[in-house]
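1. only geometry, no sequence info:
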């Protein structure tokens, strides 16, 4: 099914297909360089304005980038010479990084808690400072990032003849020549000793210390730590549109927090059965509505999405709407439930649609129509004949993220071989573009209608010892299960996409 039914009201006619180009790369590997596990990017998020970008990695670090292109620095000769290039896409530069989480050990449960950053969410800025939430499996932290001017004393209140360097007192490596009893080694008075007394005749000269402000330094400070609220691994955090609350979700519960209160939260969703043997599905992702602070959605491992309204009851045991696609008769197999599990959901900017990603497809849902998705996009249909091999090497459990453009006309998600796909969802659009996370994304670009790719008779054979051989898909493009593009984000106002391939952050624009 193509995206013709997904009305986006973005003008009278459908937008033309986008021509994607490489923009920037941060942390690109050199040939033969081995990627360290702690450097692999595990979260990406633009802030609301799109002027800042944050990434988190498996080593618990958060890296911030800021926009620096002609939009903010217009008028320079370099920008004027590159006007066409500068206007088309944003340019970013490294801003700062900080250690958000450290590895921990839960002694009560004898469990190691990884420092890996699962999600990052920006909060509303204030007074020129940036605020964001980051979480690992158990602990959420609230960070404030701002520029601080470092003040430094350049002249000390001592006689220059008794000072060396930057106003430091002369010293000797010999203990016998150390300062003692208020005297220097040469017999003169030590005016700074604890046994202070005015010298005979008073001070010959008095030098007041001078404080100078050095260049600004960016400082990240942890303002609050939200912990001890989840028994299972946190998979989602999401800010409310009211700017005061956020939710966190694990496999069985969704908790509501106030940003200003870190020692208590309110449990709003609990799907844990009285007997754990009766457990049939778990929560996989949760997201607040972008406009209405009382509405949120969460997805499950059974491929369903539930919309809940916080005004209906304190504990949202019942949903206000349920979105799930009916199972086609005779299509059930051992892998049906596994590939139906939704790994990520996102609201469109206006809150009208929900985009969901399961293992094989992207689905677009209209929140006013719960009979089924208004559009389905096949991401890598050519892998369907090899689900058994994907199951054996655990690739079938990979959790791919999805994103929407700011105007709601396009959606994107990742795949294997560091590929990602962009689909048009505006009326009449059949755009489906495949790009590779590299400096030459066009070499694997394919413009085809958004329909399932034809299956191959021969696809990558998974070797049990873990090394997969490259294969090729229905369009003749090679692919490799060992490289995968799980995380990506779309700029909120422009056609620019940031995506992570291992430890590298690639930026593209159209």
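-> Arrived safely. Predicted, not measured: the structure shown is a model, and the values here were computed from it.
2. can we go C-alpha only for contacts and neighbour counts from here?
-> Will do.
3. Would you agree residue 85 falls within a strand?
-> No. Residue 85 is assigned helix when assessed by DSSP: H, G, I helix; E, B strand; the rest coil, not a strand.
4. Quick check: it vs residue 76, distance?
-> Distance, residue 85 to residue 76, using CA to CA, to the nearest Å: 14 Å.
5. Looking at those two, which is more packed in?
-> residue 85 (14 against 10; other CA atoms under 10 Å).
6. and the closest residue to residue 414 other than its chain neighbours, what helix or strand is that in?
-> Closest residue to residue 414 apart from its sequence neighbours, by CA to CA, 6 or more residues apart in numbering: residue 420 at 4.0 Å. Secondary structure from DSSP states H and E places residue 420 in strand 419-424.
7. dropping in the other structure now:
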């Protein structure tokens, strides 16, 4: 599917891939290479990708550097023409390894559940990553390297000794002041060295990006971690599992504070679980979390140390109206996101995506129907477990467009006030007007 922008001659192509890189036609899909989570930083200049093998891959936006121009006419034209984003590979690191919990006799997968950008500053980035039990803070730093592209003619051994004694000391002072590090070839052949050989040897330099583990936050969750969220104070963050939400200080890794505990004294009385948690983007004291009952609770950390009682509860009429066995399952919220303005948030359950106003908790501002055509097929979806699939949601930087996924590689994009209730349906491959049926879902799962 091609999506066109203001420049009709240059189409924007949408491609779907479960793994990074190109896969050969006959190459089997490796389970460790499957992508499990992605996250952009606040400016959209960096992208972090986690996979089932415990790796985190980082990409940086590269098209802005290519389009830099001081010409006023070029700058004005670029203001009106949308540029296609281009991201290049920066680095990757092994975030988590498989572990074994000997007390509970269970294996802990290395699969990355969530990644969150803590902050970015020029060539320095901080990233939080987590698997089912352990959260880690990583520092990724770019080391600027000045590379010699050509060196001709090569110096003899006597000239190299003279250069080392007269040129290097002054150069070290200059390089230290500018923050650069000069790489030299240790051994030079006596005979003439062709330029392509020099280029090939210099091209094998070390990766200028380095990832270093800063902190490890572990042994605080009895159940699998489903979400982590950074606070706007840049000092704390939360981690949530099915029944508890813990508050961490970035500098303290050996202890945390339990702020929400939904575990009943008798597990047979359990009626709901926590599905997602998110800090408010502007107010560091506000925390929202969703549940399997279709509720979104907003808690104020200033009211009490234990936030058992929510300040506000966002609940749609369909959540507490006439219920059936299937509607109780489909009303479970799988993801929530605060918009950048701090006045709205979006939520996603199996059937719909909803836009909420923080000042009105009785009903959402807009409801975007995703799987309404599957409502008659709910019994069949329950039999093949498709009804328990979880979908996430996201929004554009300006907060005017919302997107979420569906089956058969379909992406749904909505814009409130556009007059299109069905939104834009984009199928990454094939005919995007084709409807999805239950038989196709069964075939894909079996």
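-> Great, that's in hand. Being a predicted model, the structure only gives us computed values, none of them experimental.
8. Quick check: the residue nearest to residue 414 of structure 1 touching residue 402?
-> No. The pair residue 420 of structure 1 / residue 402 is not scored as a contact, 9.9 Å apart, by CA atoms under 8 Å.
9. where do the contact lists of those two overlap?
-> Listed as contacting both residue 420 of structure 1 and residue 402 by CA atoms under 8 Å, 6 or more residues apart in numbering are 412-414.
10. quick one: which of these is nearest residue 397 of structure 1?
-> Nearest to residue 397 of structure 1 among those: residue 414, at 14.1 Å, using CA to CA.
11. Distance of the residue in structure 2 that that closest one lines up against relative to residue 80 of structure 2?
-> Superposed on structure 2 with TM-score structural alignment, residue 414 of structure 1 falls opposite residue 405. Residue 405 of structure 2 is 29 Å from residue 80 of structure 2, where distance means CA to CA.
12. Could you do residue 361 of structure 2 as well?
-> For residue 361 of structure 2, the distance to residue 80 of structure 2 - CA to CA - is 38 Å.
13. ditto for residue 352 of structure 2
-> Taking CA to CA, one finds residue 352 of structure 2 at 34 Å from residue 80 of structure 2.
14. Between the two ends of stretch 6-20 of structure 2, how far is it?
-> By CA to CA, the extent of stretch 6-20 of structure 2 from end to end equals 29 Å.
15. give the contact list for the closest residue to residue 401 of structure 2 other than its chain neighbours.
-> Excluding its sequence neighbours, the residue lying closest to residue 401 of structure 2 (CA to CA, 6+ apart) is residue 415, at 4.7 Å. For residue 415 of structure 2, the contacting residues are 400-402, 423, by CA under 8 Å, 6+ apart.
16. any idea how far the alignment partner in structure 1 of residue 415 of structure 2 lies from residue 487 of structure 1?
-> Matched by TM-score structural alignment, residue 415 of structure 2 corresponds to residue 424 in structure 1. Using CA to CA, one obtains 19 Å as the distance from residue 424 of structure 1 to residue 487 of structure 1.
17. same thing with residue 276 of structure 1?
-> Distance, residue 276 of structure 1 to residue 487 of structure 1, by CA to CA: 32 Å.
18. ok so, going back, give me the neighbour count for the match of residue 414 of structure 1.
-> 18.
19. Now do the contacts for it.
-> Counted by CA under 8 Å, 6+ apart, residue 405 of structure 2 has contacts 391-393, 411-412.
20. could you redo the last one with a cut-off of 7 Å?
-> Residue 405 of structure 2 makes contacts with 391, 411-412, as judged by CA atoms under 7 Å, 6 or more residues apart in numbering.
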